[in-house]
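J.: The following block contains a protein sequence and its predicted model.
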Amino acid sequence: MNNKQEIKAIIDKVIYKMEHMENSSNLLETCPISIIDIHDWEWSQGVGIYGLLKYYQETKDESILQFLIDWYETNIIKGLPEKNVNTMCPMLTLSYIYEYTGEKKYLALCTEWVEWIMNDMPKTEEKGLQHIVSGEMNEQQLWDDTLFMTVLFLARMGKLLDRRDYIHESIRQFLIHIKYLVDTQTNLLFHGWTFNGRHNFAKAKWARGNCWYTVGLPEYLEIVEDIDEGVKMYLVTTLEQQIVSLEKLQNNNGMWHTILDDSSSYQEASATAGFGYGILKAVRCGYVDKKYKYIGEKALEAVINRINDDGEVTEVSYGTGMGNTLDDYREIPLCAMTYGQALAILLLTEGMKLE
């Protein structure tokens, strides 16, 4: 296991790479807004800057905070994109930047966007948050991505503004997503569900989609703090049962396949980093049994082994829409992504706390 100084040196490289990330490979992007270029405002960059935020909270490195402030100022001047599940993601970090700076325009933006979630965001049957994204309405669809991209911010604003209605809505969203996305045979999550036809699309147990729950739940519990104990037990049990299946599916090298239960699909590093982080944090916080710690430690070593000399986290899959066939997931290209860098930063930062 690498020592803390070695891990910090790796984190510094990973951060530098992310802060300068552009579409250098000229990959033809399928998203209306680039999800590779760090300068744009989308979910990928939102995950990226959240990784930087968490590292700042641990280190108080003022250069990280200044990068985040500059990123927001540049995008605010440029003009923010339309509101949806994915463009909501950067708002989570902005809520913290408001607290650090006291800049009222940041709070005004956060308040405007969270009110949109509550009052104007399209809802599915049973009032789930419809997974509307840039260029696609995805009518009546629930995706596991939504929990991290939007629901964490909703909960965070509930705490920041002392709005119990926001907290209650965040609880509802976790419960309805679990209801329709968790496979009762494996306790893994399907990528999506649609009320139009009532099915789980390709029934893909997609790795990164699953990791949004593994990563997101410890973050959620940290944000809400005083959530009803019965709800907390239910959410944690869902996480622990997911980890039981992840333990069985982890490769000897510490990695997981992009389709978790399909060993013919490629191994994928962003999901591996997410699983490692979520498991190690859940163990440290006492949410799950410490016997699962070794799973996260194996993932940590696997991710470190996939960070090249330039600080790029390799073997990361490009953004992945809802697949109607499993081949849709198998054929997603691999390239450097801000969320791959960020999930690695989260895992490495958690790795520095290992004893």
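T.: It's in. Since the structure is predicted, the reported quantities are computational estimates derived from the model, not experimental observations.

J.: CA only for contacts and neighbour counts going forward, please
T.: Fine.

J.: Now do the same contact list for Glu82.
T.: Ser134 (CA atoms under 8 Å, 6 or more residues apart in numbering).

J.: want to compare, so here's the second one:
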Amino acid sequence: MIMEGLHLQAQAISSEFARAKAASVYAFMISGSSADNRMNIDLWDWIPGVGVLAIWRYFEKTGSRDALRYLTGWTARNLGKSCVHRTVNSTAPFALLPALHSVAPDDSYTESVRATAQWLMDQAPRTREGAFEHTVTEPAAFPEQVWADTVYMAVLFLAQAAGMLGSAAYAQEALRQLELHLRLLQDDATGVLFHGWNCGERHHMSGARWTRANAWVALGFPCIIQSVAGLADIPAGLSERYVRLMTALLDYQNERGLWHTVLDRPDFYEETSGSAGIAAGIIRAIECGLLDGKHREAADRTAMAIIGRIDEAGRVIGVSGGTPVKESLEDYNLIPFKDTLYGQGLALMLLSEYA
């Protein structure tokens, strides 16, 4: 691991240092140097979707023209693949299009955004509760299952489509989906989220308070709120649920600034991507007024720890592989570490906030 110039007890990360680290993470993402298929960015699915959204944030925060050129080229290469699947997970990359459209308007982006948003409104499978059923591109089905992952993979896009197209209907549905997911997944006892909920059988399946599930909502929620501003009123109870979640998450952060792969199992391994996503969510929530500044210290500690998990090539280590809702808590601790675009991406999201 690269630790040069890094003092773990420091209270702040210099912009220059964060920018250099973010640049190395970005470079590894687009290098094609990893043989792991989870690093194949030229696909249209959730894993590259998380990656390119992170590269967009890197561009927003640093002004990197190289990153913007890369994203424009990536979209030109891959947008034609977007019609192969219509699922929650394959919706994720579409969230890049409203962002790109804001700097380089393109009618093809508008058409794709409108068609995908309308599919979510009219055709996407829903549970009996009305929540988006979590659907994937792989040959697997999860009937009546609500996953926290859906908030980032599909609800975020719907909110950004609302902002791009000026649609109050899309904005209201995005907020309704947020409310449904939080109501069904939030643990009354602790305030944090379970990974999934089975609407038919009325239980949280393995009952795992999985860290990366919490990260998808921690980060997705403030991004959604920002996207629908001016189009729909944010229910007070919705914001209160989010604040309770974020406050509760701090109780599970360990002394190194990280979270374990299952929040309430400190005997399980520390997990990088979920930790980075939660910390990035804290910063975005402070930015849009959902949280006050006192929470920033927790994010700073995470960022210091994440920097220590980036190797000389820019590879982010300690990232658990893809994880559907498992049958038991112990199964989560058996997921191996992998090179992944979502691991790189969530670390890049976090570091970009300091660059």
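T.: Good, I have the coordinates. In this text the structure is predicted, and so the values were computed from the model without any measurement.

J.: What would you report as the TM-score here?
T.: With the length set by TM-score structural alignment, normalised by the length of structure 1, the two chains reach a TM-score of 0.92; 343 aligned residues with a CA RMSD of 1.6 Å.

J.: can you tell me which residues contact the counterpart of Leu109 of structure 1 in structure 2?
T.: Here Leu109 of structure 1 is matched to Ser112 in structure 2, going by TM-score structural alignment. Ser112 of structure 2 makes contact with Phe94 under the criterion CA under 8 Å, 6+ apart.

J.: Aligned counterpart of Met121 of structure 1 in structure 2, please.
T.: Met121 of structure 1 maps onto Ala124 in structure 2, with residues paired by TM-score structural alignment.

J.: other SSEs contacting the top helix by length along structure 1?
T.: Counting residues, the longest helix in structure 1 under DSSP state H turns out to be helix 229-249. Secondary-structure packing of helix 229-249 of structure 1 (3 or more CA pairs under 8 Å, 6 or more residues apart in numbering; DSSP states H and E): helix 207-224.

J.: With Arg86 of structure 2 as the reference, measure out to the residue mapped onto Asp328 of structure 1 from structure 2.
T.: By TM-score structural alignment, Asp328 of structure 1 lines up with Asp331 in structure 2. Counting by CA to CA, to the nearest Å, the separation of Asp331 of structure 2 from Arg86 of structure 2 is 29 Å.

J.: More neighbours: these two, which one.
T.: Arg86 (18 against 13; other CA atoms under 10 Å).

J.: what do we get in structure 1 for that one?
T.: Per TM-score structural alignment, Arg86 of structure 2 is aligned with Lys83.

J.: so its match sits right up against Trp113, yeah?
T.: Yes: when contacts are counted by CA atoms under 8 Å, Lys83 of structure 1 is listed as touching Trp113 (7.4 Å).

J.: In structure 2, what range does stretch 38-47 of structure 1 match?
T.: With TM-score structural alignment applied, stretch 38-47 of structure 1 matches the range 41-50 in structure 2.

J.: Buried residues in that stretch, which are they?
T.: Residues Ile41, Leu43, Trp44, Asp45, Trp46, Ile47, Pro48, Gly49, Val50 are the ones in stretch 41-50 of structure 2 that count as buried (16 or more other CA atoms under 10 Å).

J.: ditto for stretch 61-79 of structure 1
T.: Within stretch 61-79 of structure 1, judged by 16+ other CA under 10 Å, the buried ones are Ile64, Leu65, Leu68, Trp71, Tyr72.

J.: Leaving out sequence neighbours, find the closest residue to the second one.
T.: In this case it means Leu65 of structure 1. Tyr56 (6.7 Å; CA to CA, 6 or more residues apart in numbering).

J.: counterpart of the one you found in structure 2?
T.: Match for Tyr56 of structure 1 (TM-score structural alignment): Phe59.

J.: residues contacting its match?
T.: Arg65, Ala67, Leu68.

J.: What residues does Gly254 of structure 1 make contact with?
T.: Applying CA under 8 Å, 6+ apart, the residues near Gly254 of structure 1 are Thr272, Ile295, Lys298, Ala299, Leu300, Glu301, Ala302.

J.: My reading is that the residue nearest to Leu65 of structure 1 lies in a helix. Confirm?
T.: Yes: the assignment for Tyr56 of structure 1 by DSSP: H, G, I helix; E, B strand; the rest coil puts it in a helix.

J.: any idea how far it is from Ile307 of structure 1?
T.: Tyr56 of structure 1 sits 21 Å away from Ile307 of structure 1, going by CA to CA.

J.: Also Ala9 of structure 1?
T.: As defined by CA to CA, Ala9 of structure 1 lies at a distance of 12 Å from Ile307 of structure 1.

J.: Check Ala269 of structure 1 too.
T.: Going from Ala269 of structure 1 to Ile307 of structure 1 by CA to CA gives 10 Å.

J.: what residues are shared contacts of these two?
T.: Common neighbours of Ala269 of structure 1 and Ile307 (CA under 8 Å, 6+ apart) are Val313, Thr314.

J.: Comparing those two, which residue is more hemmed in?
T.: Using other CA under 10 Å, the more surrounded residue of Ala269 of structure 1 and Ile307 is Ala269, with 32 against 20.

J.: Map that one onto structure 2.
T.: Checking TM-score structural alignment: Ala269 of structure 1 goes with Thr272.

J.: Let me see the contact set for that match.
T.: Leu258, Trp259, Ile306, Arg309, Val316, Ile317, Gly318, Val319, Ser320, Gly343, Ala347.
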